[in-house]
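[1] Fold the following and give me the result.
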Amino acid sequence: FKLDSSPGRGTVVKATFQLGHVDLPPMGDLGGTVIAFLAGHPDISFRYVHRINGDEFLLDTDELKENLEVEELTDPIIMKFLREKIGDVLSSNSVV
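    Predicted coordinates:
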């Protein structure tokens, strides 16, 4: 676990887990957790990176807002899509 914070730059939280470790509990609903962060703090830019099996999944809220041409991602249709996408990607054990 690593936490790095700088005024005006933001905060980086990095957690690394060995998936095969006997003490690692089930990951749970990561899609729902990420969506809760996004919905609860629409004014904060999030960059979520998930790496598994050498692949990488990236969710960047600034990039999403630009591509969708919206100011917030709190629309229920957008949130539902993102939750499903994140859930699908993470449950497949591959991010490509």
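
[2] C-alpha from now on. contacts and neighbour counts both.
    Fine.

[3] Now do the SS call for F37.
    helix (DSSP: H, G, I helix; E, B strand; the rest coil).

[4] With V89 instead?
    Here V89 is recorded as helix under three-state DSSP.

[5] If we ignore the residues flanking it in sequence, what's nearest it?
    Distances taken as C-alpha to C-alpha, 6 or more residues apart in numbering place V95 nearest to V89, at 5.3 Å, with adjacent residues excluded.

[6] could you pull out the helices for this structure?
    Under the criterion DSSP state H, the chain contains helices at 30-40, 61-68, 76-91.

[7] Residues touching the first one, excluding its own?
    Contacts with helix 30-40, where a contact means C-alpha atoms under 8 Å, 6 or more residues apart in numbering, come from 44, 46, 73-74, 79, 82-87, 90.

[8] how about this one, so we can line them up?
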Amino acid sequence: MKELSLHILDVAQNSTNAQATEIRIEILEDLFANVFRITISDNGCGISEERLNAITNPFTTSRTTRRVGLGLPLLQAAAEQCNGTMTIESAEEQGTTVRATFEHDHIDRQPLGDIVSTLIGLMTGHPAIDFVYHHQVNDRGFTLRTQDIKQELDDMPISDMSVVNFLTEYIQENIHSLYEEANV
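    Model prediction:
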């Protein structure tokens, strides 16, 4: 994967497959501490301890269509390549948290990429799931909750093009504002 937003998409898709009703995606960019951290948590079915111990093995997958699962091993490799780590915390029937930490300025750290399209795809592709997106750059943060948006929409679907256009612009503007305020 060439950008971190694709790793986020992969892990979030795992959450949708785990019957999560809420998925939190958090990005922390602490330029002073030189940390770039991605946290994805859900309230899905969780992972057994046995499976959790083998989950970063590429030949461990819950898929029935193929016998390899490269998503988490690739994220782990990307983090470790940038002097970082990846951790997975999970309990059956309680959900899962995947956290990947990178050196922010490491030359091999993949760019965040098109996080806006990733978020829009997740939100419109899984309208029954409540997504919470939080992006923080230094001490400034931006949070988006699809549950709040859905309440304002009444009966209009989140996949309606006018809503998609609004959300795209809203997310872009807020992320741009975070970087602008941090002088990045």
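
[9] Do you know the score for how well these two fit?
    Comparison of the two superposed chains (TM-score structural alignment, normalised by the length of structure 1) gives a TM-score of 0.74, and 94 aligned residues with a C-alpha RMSD of 2.6 Å.

[10] re the thing from before, would you confirm that the residue nearest to V89 of structure 1 contacts V49?
    No. Counting by C-alpha atoms under 8 Å, V95 of structure 1 sits too far from V49 to count as a contact (10.4 Å).

[11] higher neighbour count, these two?
    Set V95 of structure 1 next to V49 and count neighbours by other C-alpha atoms under 10 Å: V95 wins out with 18 against 11.

[12] Next up, the contacts around that one.
    Each residue near V95 of structure 1 by C-alpha under 8 Å, 6+ apart is listed here: 51-52, 55-57, 89.

[13] Recalculate using a threshold of 7 Å.
    55-57, 89 (C-alpha atoms under 7 Å, 6 or more residues apart in numbering).

[14] residue farthest from the centroid of structure 1?
    Most distant residue from the mean C-alpha position of structure 1: V22, 24.5 Å away (C-alpha atoms, centre = their mean).

[15] so stretch 35-50 of structure 2 aligns onto which residues of structure 1?
    Counting by TM-score structural alignment, stretch 35-50 of structure 2 falls onto no part of structure 1.

[16] Next, count neighbours for the counterpart of G32 of structure 1 in structure 2.
    Using TM-score structural alignment, the partner of G32 of structure 1 in structure 2 is S117. For S117 of structure 2, the tally of surrounding residues (other C-alpha under 10 Å) stands at 15.

[17] again with S177 of structure 2
    By other C-alpha under 10 Å, neighbour count at S177 of structure 2 equals 16.

[18] Ok, A39 of structure 1 next?
    Using other C-alpha under 10 Å, A39 of structure 1 is surrounded by 17 other residues.

[19] ditto for the one 5 residues further on
    Neighbourhood size, I44 of structure 1 [other C-alpha under 10 Å]: 14.

[20] For E71 of structure 1, see how far away it is.
    According to C-alpha to C-alpha, to the nearest Å, I44 of structure 1 and E71 of structure 1 sit 12 Å apart.
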